[in-house]
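Colleague: Sequence and predicted structure, then a few things I'm wondering about:
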Amino acid sequence: MTVVVVVVGAGQAGVQVAASLREHGHAGRVVLVDTEEPLPYQRPPLSKTYLTDREPAEPTLRSAAFYAEHGIELRTGTRVRAVDVAAGVVTFGDGADLRWTDLVLATGSRPVPLAVPGTDLGGVLPLRTLADARRLRALLPSVRRVVVIGGGFIGLEVAGAALTSGAAVTVLEAAPRLLGRSVTATTAEVLLAHHRRWGIDVRVAAKATEIVGEHGKVRAVRTSDGDLLPAELVVVGIGITARDELAREAGLAVDDGIVVDAGLRTAHPHVYAIGDCARFPGPGVSTVRLESVQNATDQAEHVAQAIATGATAPYGAVPWFWSHQHGARLQMAGLTTGTDDTVVTGDPGKPAFSVYCFRGGALVGVESVNRPADHLKARKLLAEGRPVRRTEFGAGPGVTAGRLSREERS
């Protein structure tokens, strides 16, 4: 029987699993499929240096020669229309079928659409793909006023890029604070003050209710408090959702992501899901879906080893994330959902500090701003898995602590 691994999705996770299969000695066919036309590329630079550098490098993950040299059949501009898990077959958009012995779903995610009038106007853009970034980069030098809808990582990074290009920037965040799903209230408040000091008009608890246009182009954004904010460019970044419809249509379990076990397998033992689209058992939580390069890369390595060598160990990498925002280098390790206690070290005013997050007395995550040594130490502590108590941080100058309110924990 011919051994064929089909990987659906050529983002960070998909490319890494294909490369790692070869590294672990897999000798069968590896077919890497993606709907986008360009060579597979990195997403993190798209909201950062790609928008601001005079001559940005193309953010490709691997050269075309790499795929040829490693016997990876790269099929860009190709859609997988259906998956038959019982027969072990994928059907492409042109009707052709391909049998597989193992299938890896690395289908990624898509932006959540903004449900207000005017999103179809010229100058209203999401930022998810390389094509989005190219359009945004082309527009930024010619606009004077930019409104960013969404105060998450992408929104804040784009706001910084727009400010660097010389535009006046307003950020609208519907929630009571920035980064509400990602960081503690302490870190969110520091970053809010940081962006405002740079001159970005950041508004929390402020919703966009309408995008107003003229002659088919955006001219302003109307807010929930009645303001009309002039804008020649509006960037929408209110979140992303898993691309799990292919799995759902195949009869696999989905729940805001493709449900997998501790080995990243679906209910079918030869069908895996990794990266943004996968919902897996997380450390200290029931299940979680993570959107980060580290998670995509580590899960890809885990699955490649399982396919190539038959390894059965559960996936257990410590999650970590990062974001660069106008000189504030935010790094996070672990998962802080449900945090009920914190210890803050350093000086949030600089800003240069870390927030050590506890749940039930145990360390579950650390947020560091401009403290890279703290971040590396946190990753090591969490990987070791030994109990770390708040008393280890002691007391004194530069150390504050406090129980979180219910609002701060949510």
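Modeller: Received the coordinates, thanks. Please read these numbers as outputs of a predicted model, since none were measured by experiment.

Colleague: C-alpha from now on. contacts and neighbour counts both.
Modeller: Will do.

Colleague: How about residues contacting stretch 212-227?
Modeller: Outside stretch 212-227, the residues within contact range by CA atoms under 8 Å, 6 or more residues apart in numbering are 117-118, 121-124, 147, 206-211, 228-234.

Colleague: Put this next to the previous one:
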Amino acid sequence: MRLVVVGASLAGLRAVEAARRAGHTGEIVLVGAEEHLPYDRPPLSKAYLDADSDGEATVFRDEASFRDELDVDVRLGVAATGLDIEGRTLHLGEDSLDYDALVIATGASPRPFPGADELVGVAALRSLDDARTIRTALDQQQRIVVIGAGLIGSEVAAAARKRDLPITVVEAADLPLTRSIGPDAGLACAELHRAMGVDLRLGTGVDALESEDGRVTGVRLSDGQVLPADLVVAATGVLPSTAWLAGSGVTLHERDGGIVTDAALKAADGVWAAGDVLHTRLENWTAAASQGAAAAKHAIGEDPTDWDDVAFFWSDWYDRRIQMLGTADADEVRVIHPGDTGDDVARGFLALYRRGDHVVGALSIDRPRDIMKFRRRIADAGAWDEAVAFAVERVGLAS
């Protein structure tokens, strides 16, 4: 049985590892569009941008490990271009690759920003090459404008301020990360940015990118102001990398193009999918790893008993660690501890999220030991009142 995993991502890596751990002895092929071996993406917008970073990505496994330990045929720099489900064939440009079972883990790509493709000096931050571009701009103390105050945009801002460089972040919403963490936590994040010297423009749209001779020179805002820029970081979200699946028979969601699967991550006959390529993606490290392993086990006929579907993400801003468990799609957000003020703005913030009578999420700033206490409660759809009482007991009175 030949298992093919397309996407040399974290989800793809965990898929091949899980298949071998589960006892699969057949051929495994891992196909990746980038020239790089699977590497850890979260540090690219964090430690990698630091001035004292060595400029090297953290590679999960070297070539020898893939060859000798996992017996995996790794094919890099090869993008998938089509899929024949009936014939069980993956198309790779002029070449093709037959499979018995396929796991799709092609992840997501930055959402296109209008006018950016024709200009030099506009970057997203999704890949190692993107991170190198932004790090070079920081090293050269270039003028940087970030569009989008989500996790990636905020981490770029934090990297700039850590170097004592000026930076402007433009966000169309009234608060950062409102859809991801809710308005209360979003307000704490906005206060943190401003306390650290970020020029944060909330409720402000971008009309166009200014340019000269094919290179970006600034960002024209909806109020008519132009912000000078040598580099514009477009941190406006991602879309699943599924264009190559058009017409294949794999169901793509009409809104975002993400792969629609059943509860077992099955997308079609002989095809499973995992990670950010899904319509129901959680866009975080742990979900991608867990889903990749689960999809591979389903693909080889095993039960993925270790599948953890509690979403978890973290983000490093300045000297703060922001952590989120579960979801902010809730009926109520209860701030248990509002965080400190003054120079310690947002430190110690803790909030819980309720849907119905159950706790479905928890967010903290600089409470790493406390936040993980809620993982099991969220996984088990624990009682809301019990979760609040537990939180109050640990950290004090609710606000």
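Modeller: That came through fine. All figures in this text were calculated on a predicted structure; none of them were measured in a lab.

Colleague: Buried ones among the contacts of stretch 212-227 of structure 1?
Modeller: Among those, those buried by neighbour count (16 or more other CA atoms under 10 Å) are 118, 121-124, 147, 206-211, 228-234.

Colleague: quick one: the strands in the stretch 301-410 of structure 1?
Modeller: 320-325, 328-334, 341-347, 352-359, 362-369, 399-403 (DSSP state E, counting those that start in this stretch).

Colleague: do the same with the stretch 151-300 of structure 2
Modeller: Under the criterion DSSP E, counting those that start in this stretch, the stretch 151-300 of structure 2 carries strands at the ranges 168-171, 199-202, 206-212, 215-221, 226-228, 231-234, 238-240, 266-268, 271-273.

Colleague: tell me which strands and helices the second one is in contact with?
Modeller: Judged by 3 or more CA pairs under 8 Å, 6 or more residues apart in numbering; DSSP states H and E, strand 199-202 of structure 2 is in contact with strand 168-171, helix 183-195.

Colleague: Surely Val146 of structure 2 is in a helix?
Modeller: No. Per DSSP: H, G, I helix; E, B strand; the rest coil, Val146 of structure 2 lies outside any helix segment and is strand.

Colleague: OK, contacts around Leu98 of structure 1?
Modeller: Taking CA under 8 Å, 6+ apart as the test, what Leu98 of structure 1 contacts is 89-91.

Colleague: Now the helix or strand where it lies on structure 2. Mean distance?
Modeller: Secondary structure assignment for Leu98 of structure 1, by DSSP states H and E: strand 97-99. Using mean CA distance after the TM-score superposition for structure 1, strand 97-99 of structure 1 ends up 2.2 Å from its aligned counterpart in structure 2, as a mean over the superposed pairs.

Colleague: what residue of structure 1 matches up with Gln228 of structure 2?
Modeller: For residue 228 of structure 2 the amino acid is Pro, not Gln. When the two structures are superposed using TM-score structural alignment, Pro228 of structure 2 falls opposite Pro230 in structure 1.

Colleague: do you know how far its match is from Leu103 of structure 1?
Modeller: 48 Å (CA to CA, to the nearest Å).

Colleague: re the thing from before, from the strands of the stretch 301-410 of structure 1, pick the one with the highest average neighbour count.
Modeller: strand 362-369 (a mean of 26; mean count of other CA atoms under 10 Å).

Colleague: quick one: that strand aligns where in structure 2?
Modeller: Using TM-score structural alignment, strand 362-369 of structure 1 pairs with 358-365 in structure 2.

Colleague: From Asp201 of structure 1, how far out is the residue mapped onto Ala131 of structure 2 from structure 1?
Modeller: With TM-score structural alignment defining the correspondence, Ala131 of structure 2 maps onto Ala133 in structure 1. With the distance defined as CA to CA, Ala133 of structure 1 ends up 23 Å from Asp201 of structure 1.

Colleague: Look at the two and report which has more neighbours.
Modeller: For Ala133 of structure 1 versus Asp201, neighbours defined as other CA atoms under 10 Å are more numerous around Ala133 (21 against 17).

Colleague: if we can go back for a sec, JSON lines please, covering the strands of the stretch 151-300 of structure 2 and showing distance to Pro304 of structure 2.
Modeller: Formatted as JSON lines, the strands of the stretch 151-300 of structure 2 follow (distance: least, CA to CA, whole Å):
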{"stretch": "strand 168-171", "distance to Pro304 of structure 2": "40"}
{"stretch": "strand 199-202", "distance to Pro304 of structure 2": "43"}
{"stretch": "strand 206-212", "distance to Pro304 of structure 2": "45"}
{"stretch": "strand 215-221", "distance to Pro304 of structure 2": "48"}
{"stretch": "strand 226-228", "distance to Pro304 of structure 2": "51"}
{"stretch": "strand 231-234", "distance to Pro304 of structure 2": "37"}
{"stretch": "strand 238-240", "distance to Pro304 of structure 2": "24"}
{"stretch": "strand 266-268", "distance to Pro304 of structure 2": "13"}
{"stretch": "strand 271-273", "distance to Pro304 of structure 2": "13"}
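
Colleague: ok, and which of those has the densest surroundings?
Modeller: Comparing the strands of the stretch 151-300 of structure 2 by mean neighbour count (mean count of other CA under 10 Å), strand 271-273 comes out on top with a mean of 28.

Colleague: Counting neighbours, show which residues of the longest helix along structure 1 come out buried.
Modeller: Using DSSP state H, we find that the single longest helix of structure 1 is helix 293-309. Of the residues in helix 293-309 of structure 1, those with enough neighbours to count as buried (16+ other CA under 10 Å) are 293-308.

Colleague: repeat for stretch 179-192 of structure 1
Modeller: For stretch 179-192 of structure 1, by 16+ other CA under 10 Å, it's 179-180, 182-188, 190-192.

Colleague: Next, the buried residues of stretch 43-58 of structure 1.
Modeller: Within stretch 43-58 of structure 1, the residues that qualify as buried are 43-48, 50-52, counting by 16+ other CA under 10 Å.

Colleague: Oh, that last question was meant for stretch 25-45 of structure 1, not what I typed.
Modeller: Judged by neighbour count (16+ other CA under 10 Å), stretch 25-45 of structure 1 contains these buried residues: 26, 28-36, 39-45.

Colleague: How about stretch 159-176 of structure 2?
Modeller: For stretch 159-176 of structure 2, burial by neighbour count (16+ other CA under 10 Å) applies to 159-162, 165-173, 175-176.

Colleague: what kind of secondary structure is the match of Ala131 of structure 2 in?
Modeller: With three-state DSSP as the basis, the three-state label of Ala133 of structure 1 is helix.
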